[in-house]
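> Quick one, what's the 3D model for this:
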Amino acid sequence: MTDGIVLPPGGGRKLVTEAQEVTFKVTGDSSRTGSLFEVLVPPGFDVGAHVHTRSEEIFYVLEGDLELFAFEPDERTPDDWQQWRGSGGLKPIQAGAGSCMFVPAGCPHAFTNLGDEPARMLFLSAPPPDHERYFEELLEILGVGAADHESVARLREKYDIHQITPLRYAARQTP
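Got it, this is the predicted structure:
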């Protein structure tokens, strides 16, 4: 028999950089079906529109406001997904605490924090462990400040993340 996992608030393995904070709650070491993360999304962070061919994802906003979308747009433009529109009037939405987004494999999606305060979300990815390794490597890249687009693009390709619009994040300068 295998024991389960019970974590207190704030529990789990944390990866922290100036650009991002990710707490691994459940990983492929414990689950065959999914990885669960708590992610702090800093102001100005835009994950960029992208697609996974193998992964499904669920995002649940815990605190703050994010702009979210998960649909095939009428036209994929290479720069600004926030202006995308889909059939039946679909468009990105402002999502506050309690909002949930499900992303099936093959569905374009993105999120951004347009506000002045960090947002927190719970993020489930299946199957594990690709997103675990991806987060570890991404935070190494973002830990140096502004996103290095070539490094991010290579990393994303390695982990079945087909980028449509760029990841954007510039570390905020302190006076």
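> CA atoms for contacts and neighbours, from now on please.
Will do.
> The longest helix anywhere in the chain packs against which elements?
Ranked by residue count and defined by DSSP state H, the top helix of the chain is helix 130-142. Here helix 130-142 touches strand 13-16, helix 149-158, going by 3 or more CA pairs under 8 Å, 6 or more residues apart in numbering; DSSP states H and E.
> I figured residue 20 hits residue 42, correct?
Yes: assessed by CA atoms under 8 Å, residue 20 is found in contact with residue 42 at 6.6 Å.
> Between those two, which has more neighbouring residues?
For residue 20 and residue 42, the more surrounded residue by other CA atoms under 10 Å is residue 42, and the numbers stand at 23 against 20.
> and for comparison, fold this next one:
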Amino acid sequence: MTSDHGLTGRTTQGPVLTRGGEAETCADPSAVMALFADSAQTGGAFTSYRSAFAEGAPGAPAHVHTRAWEVFFVLGGSLQVLLGEEVTLLHQGDFLAVPPGTPHAFRAAPGSGADVLCVFTPGMDRFDYLRLLGRVTRGEEPPSRLAETSERFDNHYVDSPVWRATLEAPQ
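Predicted coordinates:
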């Protein structure tokens, strides 16, 4: 359902409601993701999900998005994040918006778990990517599948000496 709401040239989708107990979940050994709204449900405006990382969970390696902003809101715990060439910690209540082209990575901060609301805008079929990522993490698909889908999912892995050093540092 679409409506104009009086904004010239702007059409919006109807409301999207996903009840917490009804959200599809994707799980791997280190995280559980609750999938809230994907691109098809929002007319391409955004994709949103919640990631609950176990203590010491690896999160995502260094990567960039060429078309989408990635937004993080920390609901609980702490998230260690690479932003370009700097590493920072996000804590409960912190908000971060990463623009396209910015190398970034994240993981549960050492000694902590992390509960994070994630949003991509514009939206894309991120749920398919998260499902694939779960299969790769569980060993059901080879890691090469992620590289094969980088254009489709706008997820391009990059090398980051800063992030590698962070991961290798004693905790």
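> Let me know the angle separating the longest helix of the first structure from helix 149-158.
With axes from the mean of the first three to the mean of the last three CA atoms, to 10 degrees as the basis, helix 130-142 of the first structure and helix 149-158 are set at 170 degrees to each other.
> what's the mean gap between helix 130-142 of the first structure and the aligned bit of the second structure?
Superposing on the second structure and averaging over aligned pairs (mean CA distance after the TM-score superposition for the first structure), helix 130-142 of the first structure comes out at 1.2 Å.
> now that helix: which residue numbers in the second structure?
Following TM-score structural alignment, the aligned partner range for helix 130-142 of the first structure in the second structure is 125-137.
> What residues of that stretch count as buried?
Neighbour-count burial for stretch 125-137 of the second structure, counted by 16 or more other CA atoms under 10 Å, picks out 125, 126, 127, 129, 130, 131, 132, 133, 134, 135, 136, 137.
> so the second one makes contact with residue 37?
No: if you go by CA under 8 Å, residue 126 of the second structure and residue 37 don't touch, sitting 9.6 Å apart.
> shared neighbours, those two?
Residues touching both residue 126 of the second structure and residue 37 by CA atoms under 8 Å, 6 or more residues apart in numbering: residue 47.
> any idea which element the most centrally placed residue in the second structure lies in?
By CA atoms, centre = their mean, the mean C-alpha position of the second structure lies nearest to residue 118, the distance being 5.2 Å. Using DSSP states H and E, residue 118 of the second structure sits in strand 114-121.
> From the rest of the structure, what touches that strand?
45-55, 68-79, 108.
> can we see that at 6 Å?
For strand 114-121 of the second structure, contacts defined as CA atoms under 6 Å, 6 or more residues apart in numbering pick out 46-53, 68-79, 108.
> Where is the longest strand in the second structure?
Criterion DSSP state E: the longest strand present in the second structure is strand 69-83.
> Show me what residue 99 of the first structure lines up with in the second structure.
Using TM-score structural alignment, residue 99 of the first structure lines up with residue 94 in the second structure.
> Just give me the neighbour total for that match.
Neighbour tally, residue 94 of the second structure, other CA under 10 Å: 15.
> go on, residue 101 of the first structure?
17.
> out of everything not next to it in sequence, what's closest to it?
residue 59 (5.1 Å; CA to CA, 6 or more residues apart in numbering).
> so what's the aligned residue in the second structure for residue 68 of the first structure closest to, chain neighbours aside?
For residue 68 of the first structure, the aligned position in the second structure is residue 81, judged by TM-score structural alignment. Spatially, and ignoring its direct neighbours in sequence, residue 81 of the second structure is nearest to residue 106 (4.3 Å; CA to CA, 6+ apart).
> Please apply the same query to residue 13 of the second structure.
With sequence-adjacent residues excluded and distances taken as CA to CA, 6+ apart, residue 13 of the second structure is closest to residue 2, at 4.8 Å.
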